[in-house]
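Chemist: Okay, predicted coordinates and the sequence, questions at the end:
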Amino acid sequence: MRSPCEYAYEGWAVAAEQRPTVRRRVLGANLRRLREDKGLHLEDSAERLGCHPAKVSRIEAGRSGIRQLDLRVLLDLYGVTGDGERDGWLALAREGRRQRWWRVLEDQLPQDFLDLVGLEDEVYECRGFQPGIVPGLFQTEGYATAVIQGGSTGDLDVEQRAKLRVRMERQKALFRSAPAPLKVWMVLGEAALRQQVGGPEVLRHQLLHLIEMGRLPNVTLQVLPFTAGAYLGGPYPFLIYRFPPPAALEVVLLENFASHAYLEAREDTARLGSAFDHIRATALSALESESLIGTIANELPRP
């Protein structure tokens, strides 16, 4: 018979697994890809690890972490032999030990929003499409305030102030030195440039800020004009985040009004990657986009 302590530990472990981190989910999904590419079953991996197949299943689902020793065993089994590539996998498996700057706000923000912030702190590249609004990484404080308020007026409440603070802090990823600055390739729909979020003056400052951001060496900014017509993927926003090489694992973020959804399966990342390539090829060039942004800013009424 098990002791009460054993039952308590089991309950804690189950609770801890209920919300996998994005890092674990990406690692698990790609470990599953490696296994399936080799034509192996859960039982094969479990036999090599000397464990039950359920443990391997939990790792692949991101509900459980994996020890470095066990990961090395699986990488051997899956034929990942290059030192550089193995280092990338092992780094992804390590949970970050440094203090995250947003932890002091954990009790004020939704967990899925914190997942997004943590993801941007881990990855080195972001590609995406935003048809109707300027992305958070490029928002000015005035524009971000108007977005967070959602059309209401007055002072921000506690949660809204926390969101604004985090949104502004997130942008530091574009200028960080270690790791290297976040590389961003973003396509904006023309509607995102014309929707007068916060009013004409707020939007003008936002558009001029976009021009400045687009000139950063690690940022590519394009506009998909109204004249482009129909395009692959439709008017749905998405972001594709890539972890550092050599592993270069990817995760797709689908963001809506209420929550975030993360897709790690290779078919999902490939499908959205193809849609992004089509959209960027259809969009205006970076120079043409800068010109259009400037034209729209100059057309806005002045106070």
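Modeler: The structure has been received and is ready for your questions.
Chemist: switch to C-alpha atoms for all contacts and neighbour counts from now on
Modeler: OK.
Chemist: which residues in the chain form helices?
Modeler: Assigned by DSSP state H, the helices in the chain fall at 4-17, 22-37, 42-49, 53-60, 68-77, 83-93, 111-122, 141-149, 158-170, 190-194, 200-214, 266-282, 286-299.
Chemist: Please tell me how far G233 sits from H278.
Modeler: As judged by CA to CA, to the nearest Å, G233 and H278 stand 9 Å apart.
Chemist: next one: A13
Modeler: In terms of CA to CA, A13 sits 44 Å off from H278.
Chemist: Tell me how far the nearest residue to A247 once chain neighbours are set aside lies from Y241.
Modeler: Leaving aside its sequence neighbours, A247 sits nearest to G88 (CA to CA, 6 or more residues apart in numbering; 5.0 Å). Distance, G88 to Y241, by CA to CA: 16 Å.
Chemist: Reformat the helices of the chain as a markdown table; add mean neighbour count.
Modeler: Shown next, in a markdown table, are the helices of the chain (neighbours: other CA atoms under 10 Å):
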| stretch | mean neighbour count |
| --- | --- |
| helix 4-17 | 11 |
| helix 22-37 | 20 |
| helix 42-49 | 16 |
| helix 53-60 | 18 |
| helix 68-77 | 15 |
| helix 83-93 | 16 |
| helix 111-122 | 17 |
| helix 141-149 | 19 |
| helix 158-170 | 17 |
| helix 190-194 | 20 |
| helix 200-214 | 20 |
| helix 266-282 | 17 |
| helix 286-299 | 16 |
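Chemist: here comes the other one, which I'd like you to weigh against the first:
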Amino acid sequence: MGASMASTLLMSRVTFGRTLRRLRGESGYRTLADVAAALGCDVSLLSRIETGRRVCSPHHFAQLMELYEVPSGQRDELARLHADTREQRPPWWTPYSEVISAQYERFLGFEAAASTVFEYQVGILPGLLQTEAYAQAVTGVGFTSLGQDQIEALVEVRGLRQRHCLVEAETPLKCHYVITQAALDFQVGGQHTHREQLTHLLEISTHPSIDLRVVPYEKGEQAAQIGAFMILQFPDEDVPDVAFGESVAGSLTIDDQRDLRRLHRLFRSLSDVALSVDESRNIIVRTKKKES
């Protein structure tokens, strides 16, 4: 099935969870522990339902509607939204479920639903801008415990992300990228792969939905101490942003509003010190010429 179906399912779950959280506050139950005690269920289960990570069962839905004393009209509306969260419509990445982690699958769902991405990368290029050979080299290093078949499957997933988000999308993802000049200079996969990647970068950076900017070496103090991160925004203003940050422990999901505001400020600061789009393309051209 298409990405839009998967995104509809995920957004229904996120929207439903946010509505439950609001109803909890309005009803006087301040904590999930209070609700869990009243229903006789586990706090972690309710937390996962509110964050859209788990489907709410019909039994728990009925219990929550009673507990929060939701009026019949509003209850009917929520029942329809609840039904949407339970529709099983397999997304495009289903055939790759054996190599996709639960965290990565959740990221794919958010990306498929997003309208805009703000991404900062220090040493590698954003996934949606990578060639197959570049992605193969990066994945081979990042997932050394996987077999060659599994690595190739993950590279295929990255290629499909590009198709669904940019190449074949009716409404392409609006991509705002800031990268360091070092990410252009690093020879990932050898000289041939490097030159091929730079050529591809020049081509894809002209895509109308892509804004690519480079932080030059002379501004290194502004960018060197910040780890890679990505912020996703959604077309529905009621759905909050979500961010992903890289650490030694892997990708971290960030949805706390204070952290998100800080990341937005960071991205604006990085954009301010980065070169313009045209100047950034000139640096890519000069980097490619050095490889000739």
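Modeler: Yep, it's here. All figures in this text were calculated on a predicted structure; none of them were measured in a lab.
Chemist: rewinding a little: which residues sit in contact with the residue nearest to A247 of the first structure?
Modeler: Counting by CA atoms under 8 Å, 6 or more residues apart in numbering, G88 of the first structure makes contact with 244-248.
Chemist: Any of those buried? List them.
Modeler: Using 16 or more other CA atoms under 10 Å as the burial test, the contacts of G88 of the first structure include 244, 247 as buried.
Chemist: distance of the residue nearest to A247 of the first structure from R72 of the first structure?
Modeler: Noted for G88 of the first structure: a distance of 12 Å to R72 of the first structure, by CA to CA.
Chemist: same deal with R35 of the first structure?
Modeler: 14 Å.
Chemist: ditto for A91 of the first structure
Modeler: 12 Å.
Chemist: ok, now L210 of the first structure?
Modeler: Following CA to CA, the distance that separates L210 of the first structure from R72 of the first structure is 44 Å.
Chemist: now swap in A261 of the first structure and tell me
Modeler: 30 Å.
Chemist: Please apply the same query to R215 of the first structure.
Modeler: With distances taken as CA to CA, R215 of the first structure is found 42 Å from R72 of the first structure.
Chemist: cool, and E264 of the first structure?
Modeler: Note on E264 of the first structure: its distance to R72 of the first structure, by CA to CA, is 21 Å.
Chemist: Format the helices of the first structure as a markdown table; extra columns: distance to W101 of the first structure.
Modeler: Listed next are the helices of the first structure as a markdown table, based on distance: least, CA to CA, whole Å:
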| stretch | distance to W101 of the first structure |
| --- | --- |
| helix 4-17 | 22 |
| helix 22-37 | 18 |
| helix 42-49 | 36 |
| helix 53-60 | 28 |
| helix 68-77 | 26 |
| helix 83-93 | 20 |
| helix 111-122 | 10 |
| helix 141-149 | 19 |
| helix 158-170 | 9 |
| helix 190-194 | 30 |
| helix 200-214 | 23 |
| helix 266-282 | 29 |
| helix 286-299 | 33 |
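Chemist: Quick one: closest of those helices to F226 of the first structure.
Modeler: helix 190-194 (6.2 Å; CA to CA).
Chemist: In the second structure, what range does the closest one match?
Modeler: Using TM-score structural alignment, helix 190-194 of the first structure corresponds to residues 181-185 of the second structure.
Chemist: how big's the offset between that stretch and the first structure?
Modeler: Compared with the first structure after the fit, stretch 181-185 of the second structure shows a mean deviation of 0.5 Å (mean CA distance after the TM-score superposition for the first structure).
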